[in-house]
Structures are given as structure tokens and as C-alpha cells.
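I'd like to go over a predicted model; first the sequence, then the structure.
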Amino acid sequence: MSLVRNSLSLLLCLVSLSAPLAAGDGLRSLADAERRIFSAVGRLQIEGDRMCTGTLIAPELVLTAAHCVVDRANRPIAADDILFLAGWRNGGAEALRYGRRIAIPPDYDIGQAGAAGQRNDIALVQLSDPIERHRIVGLRIGADPEKRETVGVVSYAEGRSEYASIEENCPVIDRREARIVLVCDVDRGASGAPVLRFGPDGPEVVSVISAMTWMGDRKLAVAIGLDDQLPALKAQLSGSKRVRPAEAGGIRQLSRDEAVSLGGAKFLRP
């Protein structure tokens, strides 16, 4: 799907993260020392054959994009069809949890085109059981980034679905309410990835990747801010109308055959 919008008086061709594109020079695999810091970032396996990126922000809460967890009719998918693979790397994860419930902004509509449809493109997945291992610490939430601020992104995507990659120097070139445009290399599977501010107290999540944008031959990313929606999503998980409950999937280790299957999956756009 391709959408066209005018932003900063420039023509931006908004395309879905399903478009296969080459990685940029600033994108690299996480170094060994960084893997522990970012073990809260994981791969979301959705209905067995689709992939997004998610971030643990509390022991039982994963932040991602809303379009990752709804079907084409804008209905939340069954939460226990979501598997969060924290710190996934080459067939192994630091922790595995199924979803239990999903929270989505009440006015989110996957069928709404352009900026209007993107501004609420965030979601929370409540896990079947909390992740409380000392190696995995949920990332802190920070204020939405400002224009001209430099941020980073950690994500999984097509061609690098078996390991997390990082791009550290992504300048924010536009911000209109909750919609943030940054110069950063994203691709299919990066939906829901955390946009990060790096400070003396460690990284903090400041927005969520929603889509990819082209401006001429430059690849940009569209992210959605958290300030307006995140508190309401947390409140939803205490019992609101857009939460879809499901039976807890429980905690278990992947079998060898399952790990091979996950590693070889062909991912489709959520």
C-alpha cells in the first residue's frame, strides 16, 4: 500500500513497512555488550507467520504498533496468537511469553489513510506472565522527541529477523502533534520498534515506529509519540472496552523444531 502526503511542504510517499529495502550505512547489529542493555526489545511473532518488533516497558507489558495487533477489519487479534521473544538472536530468546490481552486506542482505524490513521498507531500487549529475570529490564519511557533532536532505533526486520539491529543517529526532521518523522533506516518487521533517547541514565523509549517514508531517494521513518496515548492504554488494561482478553498461553520453551520454524518464516505485513 502506498500513500502520499504533504509534510513540511515536501512530497512524502508513505509506504508500508512491507516494502523490502536495503539497510543504510548507519544500521548495524547489536554488539555483545549492547545485547543485555536492549534485551527488553524483542521480536513479536504474530499468528505464526507475521512479525513486528516490541519493547518490554514493564514486567508484563510490551509496547508495539497498533497495526501489528489488529486484522484488516480493525479487530484486535486473539492475544494468545502473539508470542514475544525478548532479546531474540539466532534461534534463542532471553524469555518467551504469549499475549494475554491487547490495548488499542479506541479511535485507531487501520483503514484510515495517511497521518490521521497513523497518529494513534500504538498498542500494549499484556503478557501471559511477567518477565522478571535479572538479565531483562524493561526500558523506561521518556517524553516525546522534539524536532532536531537525535534519537536511535532498535529493531528486527526483513533480512535481519534473527537479530536486533541499532541505528544510533536518527535526526528528527518534523513533528506534527504525535506524528514524528526521522531520518532512519527501517523495513518490514520494524513496525512497533522503539525510538530511543540516549542519556546518562541509559536509554528511554520516546516513540514507536509506525511506517516508512520516502523523500526523494532518502528513506525516513514515521514514529508515533507516547505522551497522549500511553497512560490511556495502561488504563485500558484495567478493564476497558478495547481490550480483548484471551486465555493465557503460559510459559514454555520452544522445541527445536519450533525454533527452526520461527527462524525460517516468511513474514508478511501485519
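Cool, the structure landed. Predicted, not measured: the structure shown is a model, and the values here were computed from it.

alpha carbons only for contacts and neighbour counts from here, please
Fine.

tell me how far the ends of stretch 237-253 are from each other?
26 Å (Cα to Cα, to the nearest Å).

In contact with the residue nearest to the spatial centre of the chain: list those residues for me.
By Cα atoms, centre = their mean, the mean C-alpha position of the chain lies nearest to Gly192, the distance being 1.4 Å. Neighbouring residues of Gly192 by Cα atoms under 8 Å, 6 or more residues apart in numbering: Cys52, Thr53, Gly54, Leu63, Thr64, Ala65, Ala66, Cys68, Ile122, Val208, Ile209, Ser210.

Then Asn120?
By Cα under 8 Å, 6+ apart, the contact set of Asn120 is Ala66, Pro105, Asp107, Tyr108, Ile224, Gln229.

hmm, 7 Å instead?
Pro105, Tyr108 (Cα atoms under 7 Å, 6 or more residues apart in numbering).

Please apply the same query to Ala193.
Counting by Cα under 7 Å, 6+ apart, Ala193 makes contact with Thr53, Gly54, Thr64, Val153, Val154, Ser155, Val208, Ile209.

before we go on, here's another structure to hold up against the first:
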Amino acid sequence: MTYLLLAVSLLTAVPPAQAQSTQAQSTGLARLTDREDLLGWEAVGRLEIGGRGYCTGTLIAPDLVLTAAHCVFDRRTHRRHAPETLTFRAGLRDSVSIADRSVAQIAVPPDYDAGGPGNLDRVRNDVALLRLAQPITSRDADPFVLHSGQGVGSGVSVTSYGQGRSEALSRQRRCSIVAQADDLMAFDCDVTFGSSGAPVFARVGGRGRILSLISGGGVVEGRKVAFGMALPAVVDRLKVRLRADRRPVGAGARRLGVGTGHRPAGAKFIRN
């Protein structure tokens, strides 16, 4: 039976008390501790959610951040967060970021149901595209491009902010696609306690390209798996939605300086 026919547990923003009480487990991720370790990964950042949680986001253009759709909704009310309550901190490492930006716009697929069941249809649409109030220049962080076409057995990697490592990026250099069907993918990446919206990279040439986002995961037949979706088509549609609903930058946005912000609790996987 394919993993893609199984229900999944979606990532949720965990309150501080729950985050502290959760037992840390080894994720097999390497912490990008030094500035040299971070080179090339500055476009991956922590998306902070109004002091209530965080997710991982990734620049795909100087003013566009890709993350999971459920990151931009309140997990209790299922209402979308106001854009200005979100802050993207590119390359955050030990309270210092390459650049901090507030969010001016949010686009999610119209078929995404924030209050719906945690099934594979929800994973397929669990993508959000955020327009920043001010762009981050490629001099500071070089955006990643999207990729498609990898098959089952292909090697991938994951970079994220995870439980116990929320102050710096962690990277699992190699895992693989274990199943794929209908714009959905399952990975054997060890991200059970990783962060929502973490980019899954395929190695193309000398640099990674974003193949998918981590949406949810669980344990199937004793094996940890993570679930994600194909991106190019849904991201193209979200770009159209942003352009159609564009509002002037600065309307309700605030400007932030490098290294500002707070230390909220994280968005983590929950067990099945």
C-alpha cells in the first residue's frame, strides 16, 4: 500500500508550554552554526507569526517568500493572520539575521481549507506565497528557484528551523523520495520534529532547487515519512493572485531592522 494513500498529521503552531514539554529526539540534522556554514543558505529564514509561533520560509524572489499555507492561519479560529503580523528573518542565526522584513501580502490556494481534515488533499494545497513589504537584495540573500521532475528514489535534502534548534538553520544533507503520485510526494527525511514549510531541495548543478515543502508527516508501518507537494503550477497561480490583489507596500506594514524581533515558540509536527 502506497504511503500516499494514508492520512497525515499536519504541522501546527505549538504554544510555548507544549513546545518545552515535548521530548526532543534526534533528527539527524546538522546545525549551520558558523557564518561560513550559512553561505548559500541565507534565503532560508524563520517566519515569525505574531509572537505565537514560527515556520520556515524561503525566498524565491527578492520580495517573495514560500511557506506552508497552514502557517498563515490561526490554528484555533482557522482565520488567516493579518499580513503585518508576520515577519520573515532571512538566514537567522543566534538572534542575528541577514535581513528582517514584514509581510505585505499573503496568497493561498482557494481550495485550501484551514479547518478541514488533515488529509492528502489538504497537503496538495498547503502552500502560501508571501510578498514582503521591502525586497531583500540578492547581495544579501540569493533566492532559490523551483524544480520538478525528480522521481522515486531520488536524493533530496531539507533545511529548516526545528525543535531545539530554533535559533539556527539545520540541514539534513541527504534523504530520498519514497513515493510519488498526483502532485504529492512522501520522503524518508527525518523531519518529524522539523518546522512547517521547510524547503525540500533537489541538487541541480552547483546549487539546490526547491522541489517541495514539508507539510506534514507521521509514522507508517514503523517508518517515519514526511509529505509534500509539487510546486511549480500552484506557485504560478499564487503569483497571479498576488498581482490581482496587490496593495501598496506600506499599507499596514512596518519596517524592521536586522536582528530585531522576539523569540516565539515553534511550529512543529504532531504525532499521528
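Arrived safely, thanks for sending. Only a predicted model underlies this, so the values are computations on that prediction, with no experimental measurement involved.

thinking again about what came up before, may I see the contacts of Gly192 of structure 1 organised as JSON lines, with secondary structure and neighbour count added?
Output for these, formatted as JSON lines (DSSP: H, G, I helix; E, B strand; the rest coil; neighbours: other Cα atoms under 10 Å):
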{"residue": "Cys52", "secondary structure": "strand", "neighbour count": "30"}
{"residue": "Thr53", "secondary structure": "strand", "neighbour count": "32"}
{"residue": "Gly54", "secondary structure": "strand", "neighbour count": "33"}
{"residue": "Leu63", "secondary structure": "strand", "neighbour count": "26"}
{"residue": "Thr64", "secondary structure": "strand", "neighbour count": "28"}
{"residue": "Ala65", "secondary structure": "coil", "neighbour count": "30"}
{"residue": "Ala66", "secondary structure": "helix", "neighbour count": "27"}
{"residue": "Cys68", "secondary structure": "helix", "neighbour count": "28"}
{"residue": "Ile122", "secondary structure": "coil", "neighbour count": "30"}
{"residue": "Val208", "secondary structure": "strand", "neighbour count": "31"}
{"residue": "Ile209", "secondary structure": "strand", "neighbour count": "29"}
{"residue": "Ser210", "secondary structure": "strand", "neighbour count": "30"}
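
hmm, back to that, what does the residue nearest to the centre of structure 1 align to in structure 2?
When structure 2 is aligned by TM-score structural alignment, Gly192 of structure 1 is paired with Gly197.

now Gly138 of structure 1
Checking TM-score structural alignment: Gly138 of structure 1 goes with Pro143.

can you pull out the strands in the stretch 151-270 of structure 1?
Ranges of strands in the stretch 151-270 of structure 1, per DSSP state E, counting those that start in this stretch, are 165-176, 179-182, 194-199, 202-215, 218-225.

Pipe those into JSON lines and attach distance to Leu30 of structure 1 per row.
Formatted as JSON lines, the strands of the stretch 151-270 of structure 1 follow (distance: least, Cα to Cα, whole Å):
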{"stretch": "strand 165-176", "distance to Leu30 of structure 1": "5"}
{"stretch": "strand 179-182", "distance to Leu30 of structure 1": "20"}
{"stretch": "strand 194-199", "distance to Leu30 of structure 1": "14"}
{"stretch": "strand 202-215", "distance to Leu30 of structure 1": "14"}
{"stretch": "strand 218-225", "distance to Leu30 of structure 1": "20"}
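
Hmm, Gly28 of structure 2 is touching Arg171, no?
No - the criterion here is Cα atoms under 7 Å, and Gly28 of structure 2 misses it with Arg171 at 8.5 Å.

The two: which has the busier surroundings?
Taking other Cα atoms under 10 Å, Gly28 of structure 2 and Arg171 do not tie; Arg171 has more neighbours (19 against 14).

now the match of Gly138 of structure 1, what's its secondary structure?
coil (DSSP: H, G, I helix; E, B strand; the rest coil).

residues contacting it?
Pro143 of structure 2 sits next to Ala43, Leu59, Ile60, Ala61, Pro62 when contact means Cα under 7 Å, 6+ apart.

Please report the distance of the corresponding residue of structure 1 for Gly91 of structure 2 from Arg197 of structure 1.
By TM-score structural alignment, Gly91 of structure 2 lines up with Gly87 in structure 1. Between Gly87 of structure 1 and Arg197 of structure 1 the computed distance is 19 Å (Cα to Cα).

Could you do Leu85 of structure 1 as well?
Distance from Leu85 of structure 1 to Arg197 of structure 1, by Cα to Cα: 23 Å.

the more surrounded of these two?
When neighbours are counted by other Cα under 10 Å, Leu85 comes out ahead of the other of Leu85 of structure 1 and Arg197, with 25 against 22.

Which element, helix or strand, includes the more buried one?
Per DSSP states H and E: Leu85 of structure 1 is located in strand 82-86.

compared with structure 2, how much does the helix or strand following that strand deviate?
For strand 82-86 of structure 1, the following helix or strand on the C-terminal side (DSSP H and E) is strand 95-103. Strand 95-103 of structure 1: mean distance to aligned residues in structure 2 after superposition is 0.4 Å, counting by mean Cα distance after the TM-score superposition for structure 1.

After strand 95-103 of structure 1, which helix or strand is next?
Next in sequence after strand 95-103 of structure 1, counting helices and strands by DSSP H and E, comes helix 114-118.

Return the set of buried residues in that next one.
By neighbour count on 16 or more other Cα atoms under 10 Å, the buried set for helix 114-118 of structure 1 is Gly114, Ala115, Gln118.

Now distance to Pro270 of structure 1 too, for the residues you listed, in a markdown table please.
As requested, those are exported to a markdown table (distance: Cα to Cα, whole Å):
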| residue | distance to Pro270 of structure 1 |
| --- | --- |
| Gly114 | 17 |
| Ala115 | 18 |
| Gln118 | 14 |
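
what's the closest of those to Gly48 of structure 1?
For these, the closest approach to Gly48 of structure 1 (Cα to Cα) belongs to Gln118, at 25.0 Å.

Counterpart of that closest one over in structure 2?
Taking TM-score structural alignment, the alignment pairs Gln118 of structure 1 with Val123 from structure 2.

I figured its match hits Leu213, correct?
No - assessed by Cα under 7 Å, Val123 of structure 2 is found out of contact with Leu213, at 9.6 Å.

Next one: the aligned residue in structure 1 for Arg165 of structure 2 from Asp25 of structure 1, what distance?
By TM-score structural alignment, Arg165 of structure 2 lines up with Arg160 in structure 1. For Arg160 of structure 1, the distance to Asp25 of structure 1 equals 14 Å [Cα to Cα].

ok, now which ones touch Pro203 of structure 1?
Leu196, Arg197.

again, but for the one 3 residues further on
By Cα under 7 Å, 6+ apart, the contact list for Val206 of structure 1 reads Ile141, Gly142, Ala143, Asp144, Pro145, Val195, Leu196, Arg197, Gly225, Leu226.
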